[in-house]
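Trainee: Sequence isn't available, so here's the structure alone:
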């Protein structure tokens, strides 16, 4: 139990709580727009950026963030070019991210172990700089969602109708994609690139089963995310488990319980 009062665990808890807010906030709009897989895409690109950061000796998360933002612009360009096949943009950018990551892994064999920690998460190694970056991104995401949640809502359900009403659809699309890139690039050290998409989507999936309104979905998805993050970190800390995996498995377990409960109610 001593681990729960240690400095590194307290930093991990703060970082997890912050990401527990931003991930479902952005994830809700991604799910509504049927772009759930964008999380996997940008996480792969972010890993390429992290590897490049280690290669040239710069702050890895900053390099990953730059790569993710550039990729978000690419996704939007390709999504517009293939309007009827929007998922192509995700597949193309993901392929590029995997290719770049593989290339940088080959060029920098000496730091591959460090990069691997970003694949599976290393929340216990968060330092003050990491927390500062996560805090800034959290503040930005909360501010943007608070200012434009109505616009994002309309955009998520009917993009053409949003354009007809005079909304700046291109700008809003880009803003949402950039916010996604920011969240993913800061979350990979907490839950890992291979699991970050789960934190974006599973709390939202649970909230959509329970909530009866859009506002309720937002609030409930954040609450569910925070419960899983805090409980997952405590369980992982006490029993020496992988934190990111524990958080995601708790979310999946909760989703299964809710689905079975709703099925039982209908029966």
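Mentor: Received it, and whenever you're ready, just let me know what you need. These numbers come from a predicted model, not from an experiment.

Trainee: C-alpha only now, for contacts and for neighbours.
Mentor: Fine.

Trainee: Please enumerate the helices of the stretch 101-250 of the chain.
Mentor: Under the criterion DSSP state H, counting those that start in this stretch, helices of the stretch 101-250 of the chain are mapped to 112-120, 128-157, 159-164, 169-191, 196-210, 214-239, 243-266.

Trainee: Tabulate those helices in CSV, adding columns for distance to residue 37 and mean neighbour count.
Mentor: Converted to CSV, the helices of the stretch 101-250 of the chain look like this (distance: least, CA to CA, whole Å; neighbours: other CA atoms under 10 Å):
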stretch, distance to residue 37, mean neighbour count
helix 112-120, 17, 18
helix 128-157, 15, 16
helix 159-164, 19, 14
helix 169-191, 11, 24
helix 196-210, 7, 25
helix 214-239, 18, 20
helix 243-266, 16, 16
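
Trainee: can you put those in TSV and add distance to residue 81?
Mentor: Converted to TSV, those look like this (distance: least, CA to CA, whole Å):
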stretch	distance to residue 81
helix 112-120	31
helix 128-157	18
helix 159-164	15
helix 169-191	13
helix 196-210	25
helix 214-239	30
helix 243-266	35
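
Trainee: closest to residue 85 out of these?
Mentor: Nearest to residue 85 among these is helix 159-164; the distance by CA to CA comes to 15.1 Å.

Trainee: then this one, side by side with the first:
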């Protein structure tokens, strides 16, 4: 059985897509958690689901339609935050509700694609296509290059945005790039863990890393490692024990988080 799994193309597509998506999630998640914007992935997942439903209704490349809709939605969230007095969470809640309402409306127009929608709701690693693998690779490269080139600017605006603006950091432009990359990450994550759990891909590994890290750079590295372990071990466990990959990945992420939380609390006691 194991040899059959290892010889299957869909298994390696899941491994490749999961690995590169883990890199993107691990890196972006630290910025989101530190800036207290972790819930943006939850809101964007609803917008992405509306894009999937629209693509299915139009019978035209649901993944591509969802990418476009989600990226536009992410930019609109920023616009609402910047041009109104609404707090970020309020703007996010409005767009999230609108996205889910649109998805439900579109689904009601055609009831014959329930199976495809279930794959996006709960994840379906068997359905990962070569296109999604390549998109995951490109996404991971874009996120990595962005952080390497703009590390100090991103760090500056994350800790003190107002001072960064005064110092000439183009925070608005970097915000747009970050949120667009996050939107792409959410859409690609739907296949692996589904709409209901996609926010855990970015939030939990980052939260685990911040329990142990002594610097922001260390947090980025640890978050990426935890994300890779969760996704790769979760996919392997799903194949070996016949469990849902989405649940396996998130449970492993939570186990790592609880371990880091416990380790942080035990550390002072051990030093005494």
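Mentor: Nice, I can see it. For clarity, every value in this text was computed on a predicted model and none was experimentally measured.

Trainee: Which among the helices of the stretch 101-250 of the first structure is found nearest to residue 29 of the first structure?
Mentor: helix 128-157 (6.2 Å).

Trainee: I'd like the distance between the counterpart of residue 266 of the second structure in the first structure and residue 205 of the first structure.
Mentor: The criterion is TM-score structural alignment: under it, residue 266 of the second structure has residue 264 as its aligned partner in the first structure. Using CA to CA, to the nearest Å, residue 264 of the first structure is found at 18 Å from residue 205 of the first structure.

Trainee: ok, now residue 7 of the first structure?
Mentor: From residue 7 of the first structure over to residue 205 of the first structure (counting by CA to CA), the distance is 33 Å.

Trainee: Pick out the residue closest to the middle of the first structure.
Mentor: The centre of the first structure sits closest to residue 184, judged by CA atoms, centre = their mean, with a distance of 4.0 Å.

Trainee: Would you agree residue 87 of the second structure is in contact with residue 81?
Mentor: Yes: counting by CA atoms under 8 Å, residue 87 of the second structure does reach residue 81; the two are 6.4 Å apart.

Trainee: Show me which of the two is the more surrounded one.
Mentor: residue 81 (17 against 11; other CA atoms under 10 Å).

Trainee: Check which helix or strand the more buried one maps to.
Mentor: Using DSSP states H and E, residue 81 of the second structure maps to helix 62-83.

Trainee: how much does that helix stray from the first structure?
Mentor: Between helix 62-83 of the second structure and the aligned residues of the first structure, the post-superposition mean distance stands at 0.9 Å (mean CA distance after the TM-score superposition for the first structure).

Trainee: matching residues in the first structure for that helix?
Mentor: Mapping helix 62-83 of the second structure onto the first structure (TM-score structural alignment) gives residues 60-81.

Trainee: just to revisit the earlier point, just checking, what residue in the second structure corresponds to the residue nearest to the centre of the first structure?
Mentor: Using TM-score structural alignment as the criterion, the counterpart of residue 184 of the first structure in the second structure is residue 186.

Trainee: My guess is its match contacts residue 198. True?
Mentor: Yes: the pair residue 186 of the second structure / residue 198 is scored as a contact, 6.6 Å apart, by CA under 8 Å.

Trainee: shared neighbours of these two, which are they?
Mentor: Residues within reach of residue 186 of the second structure and of residue 198 at once, by CA atoms under 8 Å, 6 or more residues apart in numbering, are 41, 45.

Trainee: List the contacts of the closest residue to residue 189 of the first structure other than its chain neighbours.
Mentor: Counting by CA to CA, 6 or more residues apart in numbering, residue 189 of the first structure lies nearest to residue 121, which is 4.7 Å off, once chain neighbours are set aside. By CA under 8 Å, 6+ apart, the contact set of residue 121 of the first structure is 188, 189, 190, 191, 192, 193, 243, 244.
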